[in-house]
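>>> Pasting the sequence and the predicted model now:
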Amino acid sequence: MSHLGQHPGQLGYSHVSQHDSDVPGPQQPLTGKVEEGQDGCSRECHGVGQILCTPMNVLLVFVPLGVYSHFAHWSAAARFSCNFVAIVPLAAILGASTEALASHTGQMIGGLLNATFGNAVEMIVTVNAIKAGLVNVVQGSLLGSILSNMLLVLGMSFFAAGVVHEKESKFSAKGASANMTCLTLGSIALALPTIYNCMENTSTEDVLSISRISSAVIAGVYVLFLIFQLFTHAHLFAAEGEEDEDASISACSSVLLLLLATLAVAVCSEFLVDSIEGVTEEYGLPGAFIGVILLPIVGNAAEHATAVTVAAKGKMDLALGVAVGSSTQIALLVVPFSVIVGWAFDVPMSLDFRIFDTTVMILSVFITHTALQDGCSNWLEGSILIAIYVLIAIICWYIPD
């Protein structure tokens, strides 16, 4: 505060008369700013180059090839293969940009953003399928997305972290518990209309009414969960010992890459889904296996790669935000969204899933909650979650159409 009363000349220029040659000329400050700007631009280009210039991204050539195969009416197998391969590098870009964005926002918000971008693809596919009247496909795909994230992705994340670090990986148990409580609500919301429809003297109209009212309640709870997660109890979801990292690229560049990768995944996923029916006719794949197992794995490939990659790097809270957080969003947001979309298009989309589906959902929530309650993971727990998912896949293969 004592410097405030001094003359400007006394602050920084008292040595001018002794060292005239050191006086900064009119262009020197400008040159310094230009060099600083160039340095920041170079750093930004280098960070973007690290994300885009990888050997795997050679497969990006399949993105335009997959789009062309759709409009050129190639065979179903060719369209399926091109778009499937195209999603692989896009998943890597989505994962890298999410990790870069997480360095600006923190692991919890980074995981939330990634789950949101991933589920945007799911919502687009859901709208298109409901407009086509494919209610069973939508129900199977939504259930499969929840199961694949909650069992397969989480299990692979636990396994990868355990193998790489050869020790238990810790995470926020309280934050995980809040997600699992919401998933319990989602499983109950699916079970109740299904059980009600098995009672005597019930009608389809009553089931639809119950489903639409329940969807509004579930969506409201999801809004409350966001407030709980981001504002009132954000500390429960913060990573223990989380440290700020130097961001490889800026937040704007990270968001731009996320948007572009998500858009490309949405296009390739839609063309991939369009080719599924032709592939199943050629190879005789069961419908339940396609809806519950195949479509969710392909549609959520980006989230799968992201969660496993960041878990292997020791960022288990970010992996949980992607895997379990995505399941929560599907159960409390995408599922009621699909019912409301069906209501808008006058399609009987309800929460009346099959008894097998709701039973699997409840049991999966139970085993996942058991694995998360202690706040640490190891490769054995990951192996068990993967094994449960494989058992479900085997049964789905034998479910008659």
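Okay, I see it. Numbering: from 1, shown residues only.
>>> make it CA atoms for all contacts and neighbour counts henceforth
Fine.
>>> if I pick the residue sitting nearest the centre point of the chain, what's in contact with it?
Nearest residue to the geometric centre of the chain (Cα atoms, centre = their mean): A115, 2.8 Å. Going by Cα atoms under 8 Å, 6 or more residues apart in numbering, A115 touches 303, 321-323, 325-326, 329.
>>> could you measure it against V135, distance?
24 Å (Cα to Cα, to the nearest Å).
>>> now Q38
To V135, Q38 is 54 Å away according to Cα to Cα.
>>> what about these two, which has more around it?
A count of neighbours by other Cα atoms under 10 Å puts V135 above the other of Q38 and V135, at 20 against 12.
>>> Use this one as the comparison:
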Amino acid sequence: MDSSSYGPLGDGDSPVFTWGSDLAGIQMLFFTKLNITLVFLPLGVMSAFYQWGDLTTFWFNFVALIPLAGLLGNVTEELALHTGDLVGGLLNATFGNAVEMILTVQALRANLLAVVQGTLLGSILSNLLLVLGMSFFAGGLFHHVQKFNAQGATCSTSLLLLASLAFITPTVTSSDHTLPEDILTISRLTALLIALTYCLFLFFQLGTHLSLFKDDTGFDKEWPTISASVATLMLGLITAAVSVASECLVGSIEGVSRNSGIPESFIGVILLPIVGNAAEHATAVTVAIKNKPDLTMGVAVGSSTQIAMFMVPFAVLVGWAMGVPMTLAFSRVSATVLTFSILIVIGVVQDGESNWLEGVMLMVAYCIIAIVFWFDNPSEKFTRGHQAHHGVFVIIGAFRPLTSQ
């Protein structure tokens, strides 16, 4: 956008904001086609308050959270533009996953530990396989081969492999007759180490080795469209709205699973991550088509790294503060799926190039995982075993088996 849109320029050509420029910036952020679905926010809250049914409450708030997540990401980026790279990176790491953070806290309050683990796992897998896969596929259709910064990608995927070790170790230990309190202690200490490593990674990425992560194509300096004070106010208001919608959604999960037959594991791993990743998904595919694969990698792989190295330890440590026994002991299926997904992505990105076939490979991997978690429902493990051959999939983001005859 031209700097004249902000009003008069200050020293160093930095923008000076007025009420008029802030109002114009807010209009740009809110008046989009996607934000029409914000109408579901009051409907979702009313559905929970007037008890219109768990299924209605779940889907109203589910749809409402998608534009809220996009707004939250955009406002966070606006605020980050007012700060330096390091503070901006910290802001994006914190509020860039604010929807997942709030969903995590609400689910911990409801003691839905399996949903917390599933949502975090699903967010990693969604970004790593679905978002990156669709971006590679879309970019490959318009460009024969796309090249990106292999060093930055390798650093991020190596961190993901470290995170998978942090998940596998408590998972294996928990099945080896180790006392639950010891598993909890292992998880909490591991979470502290992983969180510290992520802080060091931010310093590495934004401080000592910034050149490894820079995009060589070069872009014009980007200016914020709203003032820092207005961005901070909007961030608080949108976060509050996300908190209300998340509480309504989480409160309806058990009822939805019980009444509709959708497994909680599928809700956590496949459905809920759609909410937090919708904005990243659209952004990654768009920039891939514009032949900016480094931005695609930053959005998809960078988001996965944030969730694995920041959000998962956050969940364990917040659970610790709340007195909730949140651990890193995931199910064996979850730990195995995550590890192999990371290995597949490492194999795909190690050469620093992408094409449409590699995108198909990643998307197929995600579809396989979705099928696995549809049937991976421990509470109905034996019941679903003999009903599986009667199931059919309705491709609307959630699958529902036919009634057993």
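It's in. Just so it is clear, the model here is predicted, and its values are computed rather than measured.
>>> Test my guess that E99 of the first structure contacts L112.
No: with contact defined as Cα atoms under 8 Å, E99 of the first structure does not count as touching L112 (11.7 Å).
>>> that older thread, tell me which helix or strand the residue nearest to the centre of the first structure sits in.
Per DSSP states H and E: A115 of the first structure is located in helix 107-131.
>>> so the next helix or strand after that helix matches what in the second structure?
The helix or strand immediately downstream of helix 107-131 of the first structure is helix 135-147, counting by DSSP H and E. The aligned range for helix 135-147 of the first structure in the second structure is 113-125, by TM-score structural alignment.
>>> S175 of the second structure -> the first structure?
By TM-score structural alignment, S175 of the second structure lines up with C198.
>>> how much space between its match and V207 of the first structure?
Using Cα to Cα, we find C198 of the first structure at a distance of 10 Å from V207 of the first structure.
>>> who are the neighbours in contact with C248 of the second structure?
Contacts of C248 of the second structure were listed using Cα under 8 Å, 6+ apart, and they are 44-45, 48, 57-58, 61.
>>> Does it lie in a helix or a strand, and which?
helix 228-260.
>>> how near is T358 of the first structure to D244 of the first structure?
41 Å.
>>> Looking at those two, which is more packed in?
When neighbours are counted by other Cα under 10 Å, T358 of the first structure and D244 differ, and T358 comes out ahead with 22 against 12.
>>> Would you confirm that that one contacts G186?
No: the criterion here is Cα under 8 Å, and T358 of the first structure misses it with G186 at 10.0 Å.
>>> Run through the strands of the second structure in chain order.
146-147, 353-354 (DSSP state E).
>>> which one of these is the most hemmed in?
strand 353-354 (a mean of 20; mean count of other Cα atoms under 10 Å).
>>> Just list what that one packs against, helices and strands only.
strand 146-147 (3 or more Cα pairs under 8 Å, 6 or more residues apart in numbering; DSSP states H and E).
>>> Could you give the residue range in the first structure aligned to the strand it packs on?
The aligned range for strand 146-147 of the second structure is 169-170, by TM-score structural alignment.
>>> Need the residues that contact the matching stretch.
158, 161-162, 314, 316, 375-378.
>>> top of those residues by neighbour count?
F158 (30 neighbours).
>>> Tell me the counterpart of that one in the second structure.
Per TM-score structural alignment, F158 of the first structure is aligned with F136.
>>> so that match makes contact with E353?
No: taking Cα under 8 Å as the definition, F136 of the second structure is not a contact partner of E353, at 9.6 Å.
>>> now stretch 36-50 of the second structure: how far from the chain's centre is it?
Relative to its chain's centre, stretch 36-50 of the second structure lies at 23 Å (Cα atoms, centre = their mean, to the nearest Å).
>>> which residues of the first structure does it align to?
Under the criterion TM-score structural alignment, stretch 36-50 of the second structure matches residues 58-72.
>>> quick one: buried residues of the matching stretch?
60, 62-63, 66-67, 69-70 (16 or more other Cα atoms under 10 Å).
>>> circling back: now do the helix holding C248 of the second structure: distance to the chain's middle.
The answer for helix 228-260 of the second structure is 15 Å, by Cα atoms, centre = their mean.
>>> what's the closest non-adjacent residue to G251 of the second structure?
Once flanking residues are discounted, G251 of the second structure sits nearest to A110: 7.5 Å by Cα to Cα, 6 or more residues apart in numbering.
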